[in-house]
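Peer 1: sequence isn't available, so here's the structure alone:
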C-alpha cells in the first residue's frame, strides 16, 4: 500500500506539535526513564524508602494500604505512566515531584526538559503541572491551514514541521515560514510584492478598521525582515534566543492574523 500524501511529505497533525490533551508513547517512555533514574536505579540516583510512595499508592492510585507491593512498586509506577490517561500521568508527575523535593532529588528541570523536547503543552511550576498552550490557540493554526490558499498552507505546514521536528527543530526558520504565510496571504490581495508594502497599502484604505494593529504587524515584520533580522539570517537576534516557545507563539499569532484577515475579506473590508 502506498503511503498517504501526509506521510510522504512528513506533515504533522497540528495537535501532535503541542500535546495538550494527549500523551504519546515517546513522551511516556521518557517520563518513565527519568522516574526510574531518580527513584529506582541506585547506581544513578538516591532510592527512597518505600514509605515515600504510600501516599501515591493509597491517595492517588486508590489502592489498599495492606496490598502495597513493596519491591514491585516500580512496576506499578511504570504501568501508571505507560497505560493510564494522560491527565492521570500528570497527577502522578506532581506527586513524584513532591516526593523528590522531600528527598532533595532536584528533578524538576529534568522533567521539564523532557516535556519541552516532546512538545508537551505543560510544564512543572511550584510542584504543579501548568498549561503553556490550549485548544483555542491550536484551533487558530487549524483554521488558517483550512482557510488559506495553497501557498499560505505550504508556509504554515513548513513552519509546523520545523517546529515539530524532535531531532533537529529549526525555530528561526519556523518563524520565517510563519511570517511568509502572512505575506503569501496579503501580497496577492494588495498587489504589493512584500508584506511590509502590503501592510502599508492596507493602512491607506478606509475599509480596514484596525490601523493600530497594522502598525504593530509592521513592527513585527521589521523585527524579522531587516538586514539583521531573522528572515535574513542576521546576528541581531542570537540563535539561542529563538526558542521553541517563541516559534510556537509566532506560528499561532500568524495563524490568528490570517484568520482575522480571512474574516475581514469575507466581510468586504479587506481590499487594496
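Peer 2: Perfect, thanks for sending it. Quantities reported herein were computed from a predicted structural model and do not represent experimental measurements. Numbers count the residues shown, from 1 in each chain.

Peer 1: from here on, just use CA atoms for contacts and neighbour counts.
Peer 2: Noted.

Peer 1: so where do the helices sit in the stretch 1-150 of the chain?
Peer 2: Using DSSP state H, counting those that start in this stretch, the helices of the stretch 1-150 of the chain run over 5-8, 14-17, 25-39, 54-55, 73-83, 86-102, 108-117, 135-147, 150-164.

Peer 1: most packed of the ones you listed?
Peer 2: Across the helices of the stretch 1-150 of the chain, averaging neighbours per residue (mean count of other Cα atoms under 10 Å) puts helix 150-164 on top, at a mean of 22.

Peer 1: ok, residues contacting the helix or strand following that one?
Peer 2: Downstream of helix 150-164, the next assigned helix or strand under DSSP states H and E is helix 171-190. Helix 171-190 is contacted from outside by 148-149, 151-156, 158-163, 193-195, 198-199, 201-202, 221, 224, 230-231, 239, 242-244, 246-247, 250-251, 254-255, 257-258, 271-272, using Cα atoms under 8 Å, 6 or more residues apart in numbering.

Peer 1: export the helices of the stretch 1-150 of the chain as JSON lines, with columns for distance to residue 178.
Peer 2: As requested, those are arranged in JSON lines below (distance: least, Cα to Cα, whole Å):
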{"stretch": "helix 5-8", "distance to residue 178": "19"}
{"stretch": "helix 14-17", "distance to residue 178": "14"}
{"stretch": "helix 25-39", "distance to residue 178": "26"}
{"stretch": "helix 54-55", "distance to residue 178": "47"}
{"stretch": "helix 73-83", "distance to residue 178": "35"}
{"stretch": "helix 86-102", "distance to residue 178": "30"}
{"stretch": "helix 108-117", "distance to residue 178": "20"}
{"stretch": "helix 135-147", "distance to residue 178": "10"}
{"stretch": "helix 150-164", "distance to residue 178": "6"}
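
Peer 1: identify whichever of these lies nearest to residue 264.
Peer 2: Among those, the nearest to residue 264 by Cα to Cα is helix 135-147 (12.7 Å).

Peer 1: got another, please set it beside the one above:
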C-alpha cells in the first residue's frame, strides 16, 4: 500500500527541470539520453513498484531533495508531510527529519533533532548536525561511529559558541558561573559521555571500529546531543533576558 501512496505523489505536476535533475543526479544518466521527461517518471515508478525497499526510500528521498527551488519549496513541504504520514500509516520505520530520511520514528526524538537544526541555523553546530543526519541517512553504507562523532562535534561547537570554552566541562562550569544551576548528576553524566567519545580510545580519535557502534547507539547520541543543544540555547536565551 505504501508503494501505491508514493507512486500517486510522483504524479504531481512538477517542473521538467526537477525531473531532469533526478535523471542526472539520482540515476547518474546523461541528459541527452533522457528525451521526454516522462522517461524519468517511468523510471521512478518502476523503482517504487518493483525495486527493493532501499530503492524505494532512495527515490523518495531524491524526489524530495530535488524540490529545493523557490517555486517548488511549498510542494516540498507538502511532500515531506505526506510521506511522513504515509510512513506512519503503513508502519515504515523511517521518517523525514529536515530533508534526510532516517530511521528515527519517535515523535519527541524527531522534534528534538528538528529543533536543534532550526536553532543552530547558519552555525558550525548546524554543519555538524547536517553531517550526522546525512551519515545516518546513508542506508547502504552507514558509518555510525561518524554519526556519533559529528553529533558530539555539534555539542562541542555549541558550547564554544555560547560560552567561549573549548572543553565541554569548562563550558558547563561557565554556565553555572552565570547563575544557571546544573544538577551535579547531569553535569557528571554529560562530562562522562563526552569523555567516552574523546579519550584516547574514543570515537573522535577513530580508534573504535564502526562495527562496534550500531544504529541504535548512533540514533541515541544524535537525539541526546540535539536535546542538549536545545537546552543550551534555552539557557543562553534566559541569560540574555
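Peer 2: On my side now, so go ahead. Given the structure is predicted, the values throughout are model-derived calculations rather than measurements.

Peer 1: any idea what the TM-score is?
Peer 2: The TM-score (TM-score structural alignment, normalised by the length of the second structure) is 0.57; 162 aligned residues with a Cα RMSD of 3.5 Å.

Peer 1: picking up where we left off before, among the helices of the stretch 1-150 of the first structure, which is nearest residue 210 of the first structure?
Peer 2: helix 135-147 (19.5 Å).

Peer 1: residue range for the closest one in the second structure?
Peer 2: Under TM-score structural alignment, the alignment places helix 135-147 of the first structure onto residues 107-119 of the second structure.

Peer 1: post-alignment, the matching stretch versus the first structure, mean distance?
Peer 2: In the superposition with the first structure, the aligned residues lie an average of 0.7 Å away from stretch 107-119 of the second structure, counting by mean Cα distance after the TM-score superposition for the first structure.

Peer 1: now which residue in the first structure aligns to residue 200 of the second structure?
Peer 2: Mapped onto the first structure by TM-score structural alignment, residue 200 of the second structure lines up with residue 227.

Peer 1: for the helices of the stretch 1-150 of the first structure, which one sits closest to residue 266 of the first structure?
Peer 2: Across these, the minimum distance to residue 266 of the first structure, taken as Cα to Cα, is reached by helix 135-147, at 11.2 Å.

Peer 1: contacting residues around residue 236 of the second structure?
Peer 2: residue 162.

Peer 1: how close does it get to residue 174 of the second structure?
Peer 2: Distance of residue 236 of the second structure to residue 174 of the second structure, given as Cα to Cα, to the nearest Å: 11 Å.

Peer 1: so where do the strands sit in the second structure?
Peer 2: 95-97, 100-102 (DSSP state E).

Peer 1: give me the residues contacting the first one.
Peer 2: Read that as strand 95-97 of the second structure. 80, 83-84, 87, 101-105, 110, 113-114.

Peer 1: what's the answer for the last one, then?
Peer 2: When contacts are taken as Cα under 8 Å, 6+ apart, the neighbours of strand 100-102 of the second structure outside the stretch itself are 57, 61, 94-96, 133-134, 136-137.

Peer 1: what would these look like in JSON lines with distance to residue 145 of the second structure?
Peer 2: Formatted as JSON lines, those follow (distance: Cα to Cα, whole Å):
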{"residue": "57", "distance to residue 145 of the second structure": "23"}
{"residue": "61", "distance to residue 145 of the second structure": "23"}
{"residue": "94", "distance to residue 145 of the second structure": "20"}
{"residue": "95", "distance to residue 145 of the second structure": "21"}
{"residue": "96", "distance to residue 145 of the second structure": "21"}
{"residue": "133", "distance to residue 145 of the second structure": "12"}
{"residue": "134", "distance to residue 145 of the second structure": "13"}
{"residue": "136", "distance to residue 145 of the second structure": "10"}
{"residue": "137", "distance to residue 145 of the second structure": "13"}
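
Peer 1: closest to residue 51 of the second structure among the residues you listed?
Peer 2: residue 57 (9.7 Å).

Peer 1: who are the contact partners of that closest one?
Peer 2: Applying Cα under 8 Å, 6+ apart, the residues contacting residue 57 of the second structure are residue 101.

Peer 1: what does it align to in the first structure?
Peer 2: Checking with TM-score structural alignment, residue 57 of the second structure has no match.

Peer 1: how close does residue 57 of the second structure get to residue 138 of the second structure?
Peer 2: Distance from residue 57 of the second structure to residue 138 of the second structure, counting by Cα to Cα: 11 Å.

Peer 1: equivalent analysis for residue 221 of the second structure, please.
Peer 2: Distance of residue 221 of the second structure to residue 138 of the second structure, computed by Cα to Cα: 17 Å.

Peer 1: same check on residue 178 of the second structure?
Peer 2: If you measure residue 178 of the second structure against residue 138 of the second structure using Cα to Cα, the figure is 41 Å.

Peer 1: quick check: closest non-adjacent residue to residue 172 of the second structure.
Peer 2: Distances taken as Cα to Cα, 6 or more residues apart in numbering put residue 187 closest to residue 172 of the second structure, at 7.2 Å, once the chain neighbours are dropped.

Peer 1: alignment lookup: the one you found to the first structure.
Peer 2: For residue 187 of the second structure, the residue aligned by TM-score structural alignment is residue 214.

Peer 1: give me the neighbour count for that match.
Peer 2: Applying the criterion other Cα atoms under 10 Å, we find 18 residues in the vicinity of residue 214 of the first structure.

Peer 1: do the same with residue 56 of the second structure
Peer 2: Other residues lying near residue 56 of the second structure total 21 when counted by other Cα under 10 Å.
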